[in-house]
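[1] no FASTA, just this:
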C-alpha cells in the first residue's frame, strides 16, 4: 500500500465532468446532514456532513468538532494540480493532545459519494489510519475515488458555503523548500488558522 503522499501524487488528476454529481438522497430524515461552520482567518466555511452515507467518517469529524479539537488548528497545505484544481488540507497534524484514534475506512465505492468540487475527505497513509486531518477538493478530482486496486479516500460531506474561501486558501503562498517528499513546495506560509469549528443550528 502506497503512503498517502505518494498515492495522492499519483491519484490527483483533474477529470472533466459534463455535470456535477448529485449527492445521494437522504432516505432517513434522522440522519440528515449536519452543518458545521469553520471560522477561519480567511473567512467562514460551512460544511454539510453526510451522516447517512458515510456514518463512521462523519461521526469521526463531528467528534473533533464537538470536542473543540479543531479550534486553533490550521489549513497548512495547498496542492495545486492545474488551473482551478487541487485541494486544501487542514487538521491536527498528529498533535497527541488533539488527535483521536483512527477511524475505519469508508471508501467511495461503499458510500456513493465522490471527490467533486467542494467535497471534504480524510487524509490517510492507508485505509484505517485516517484520524484528524482533512482536505477539501477544488474542481472535479474523481480520480481520488476508489477504483480498480486503489482504495481512494473517504468523502464524508461537502462545502455548501465558502468555496471562495477555499479557493483563496488554495491560491495562498507556499514555501518552495518546505515539506517532505511530494509535500515539498505545498506547505502554506503562513498557515490559515481555524479559529473555531461548531455545529450550526
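    Structure's in. What do you need? Keep in mind the model is a prediction, meaning the values are calculated, not measured.
[2] C-alpha only now, for contacts and for neighbours.
    OK.
[3] What sits closest to the most centrally placed residue in the chain if chain neighbours are left out?
    Residue closest to the average C-alpha location in the chain (C-alpha atoms, centre = their mean): residue 135, at 2.3 Å. Closest residue in space to residue 135, ignoring its immediate chain neighbours: residue 89 at 4.1 Å, by C-alpha to C-alpha, 6 or more residues apart in numbering.
[4] re the thing from before, the residue nearest to the centre of the chain should be in a strand, yeah?
    Yes: assessed with DSSP: H, G, I helix; E, B strand; the rest coil, residue 135 lies in a strand.
[5] wait, it sits on residue 117?
    No: contact between residue 135 and residue 117 fails when scored by C-alpha atoms under 8 Å: they sit 11.6 Å apart.
[6] Quickly note the distance from the residue nearest to the centre of the chain to residue 31.
    In this view, residue 135 and residue 31 are 23 Å apart by C-alpha to C-alpha, to the nearest Å.
[7] Next: residue 96.
    If you go by C-alpha to C-alpha, the gap between residue 96 and residue 31 works out to 31 Å.
[8] Over to residue 194?
    Taking C-alpha to C-alpha, one finds residue 194 at 27 Å from residue 31.
[9] And the contacts of the longest helix along the chain?
    In the chain, with assignment by DSSP state H, the single longest helix is helix 55-66. The contact list for helix 55-66 (C-alpha atoms under 8 Å, 6 or more residues apart in numbering) reads 36, 49-51, 70, 100, 103-106, 122, 131-132, 154-157, 197-199.
[10] take a look at this one as well, against the first:
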C-alpha cells in the first residue's frame, strides 16, 4: 500500500471513530417533561423527568433512552439506604463510545431526596451515562465536592420495586471489568444481579 493510501485510510478511520464517538451526543433538546418506564427483572417503575432541573443531563438521558442504551443494563451497585446505580452498557464497544462523550455539569436545582434520579460522576464535567436512584434523603450530594450531583427526575410509580432490587453484591462488581467485558463478566461473576429489560419514553399523564 502506498504512503498516500495509508494516510487516506488513517484519515478515514479517524473520521469514522470521531463520528461514532459523537453519535452519543446528537439527540437535541428533550421535551420539558416526560416519563420513562423501566421494565426490570425486579418489576416495573416509572420516572418523571423535568428538563428545567438539569437540561444538559436530561438531553443526554432522553437521547440514551431513545437509542436503547439502557436496555439490558445491570444494576451493578446497590447500597441499601443509599443508592441503586446503573448505566454501563453490556456491550463493551457501545459502552466505550458513550463513555468518551462527556457532558458539562448542570448546577443542582433539585435536592437528592429519596426516589430522585441523578447522573453519577467522577468529578466536574465527567457525566456520561451512569445514573443512580436515591434510596434515602441524600441531600448532602447536592453540593458534594463543590460541584454537586444534579437530580433531574423522580420515581413516580414503583419505588417499592426500586427498593427490592437485588443488593447482595453491594459494590463488588468492578467497573473496569464491566467496561472491558460487559455483561459477559457480570453474568459469570454476579448472576443474580437485577437488570433493565427495556427503558421506554412515554407521555407524561
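    Looks like it came in fine. All values derive from a computational prediction rather than experimental measurement.
[11] Please state their TM-score.
    The TM-score (TM-score structural alignment, normalised by the length of structure 1) is 0.70; 157 aligned residues with a C-alpha RMSD of 2.5 Å.
[12] Show me what counts as buried in the longest helix of structure 1.
    The neighbour-count check on helix 55-66 of structure 1 (16 or more other C-alpha atoms under 10 Å) flags 56, 57, 58, 59, 60, 61, 62, 64, 65 as buried.
[13] Check stretch 46-57 of structure 1 too.
    Neighbour counts over stretch 46-57 of structure 1 (16+ other C-alpha under 10 Å) mark 46, 47, 48, 49, 50, 51, 52, 53, 54, 56, 57 as buried.
[14] cool, stretch 9-17 of structure 2 as well?
    Result for stretch 9-17 of structure 2 [16+ other C-alpha under 10 Å]: no buried residues.
[15] residue range for it in structure 1?
    For stretch 9-17 of structure 2, there is no aligned range in structure 1, judged by TM-score structural alignment.
[16] Can you tell me which helices and strands the top strand by length along structure 1 packs against?
    If you go by DSSP state E, structure 1 has its longest strand at strand 187-199. Using 3 or more C-alpha pairs under 8 Å, 6 or more residues apart in numbering; DSSP states H and E, the elements in contact with strand 187-199 of structure 1 are strand 34-40, helix 55-66, strand 74-82.
[17] For residue 11 of structure 1, find the nearest of those.
    Nearest to residue 11 of structure 1 among those is strand 74-82; the distance by C-alpha to C-alpha comes to 10.6 Å.
[18] now, which of the buried residues of stretch 46-57 of structure 1 lie within helices?
    Filtering these for helices - DSSP H - leaves 56, 57.
[19] In contact with residue 46 of structure 1, which residues?
    Residues in contact with residue 46 of structure 1 (C-alpha under 8 Å, 6+ apart) are 35, 36, 37, 38, 159, 160, 161, 162.
[20] For residue 19 of structure 2, see how far away the counterpart of it in structure 2 is.
    Alignment note (TM-score structural alignment): residue 46 of structure 1 maps to residue 46 of structure 2. According to C-alpha to C-alpha, residue 46 of structure 2 stands 32 Å off from residue 19 of structure 2.
[21] repeat for residue 87 of structure 2
    Residue 87 of structure 2 is 22 Å from residue 19 of structure 2, where distance means C-alpha to C-alpha.
[22] Between those two, point out the one with more neighbours.
    residue 87 (23 against 12; other C-alpha atoms under 10 Å).
[23] so what's the more buried one closest to, chain neighbours aside?
    Distance criterion C-alpha to C-alpha, 6+ apart; nearest residue to residue 87 of structure 2, sequence neighbours excluded, is residue 130 at 4.1 Å.
[24] which one in structure 1 is aligned with that neighbour?
    Alignment note (TM-score structural alignment): residue 130 of structure 2 maps to residue 133 of structure 1.
[25] Correct me if wrong: its match contacts residue 91.
    Yes: between residue 133 of structure 1 and residue 91 there is a contact under C-alpha under 8 Å: 4.1 Å.
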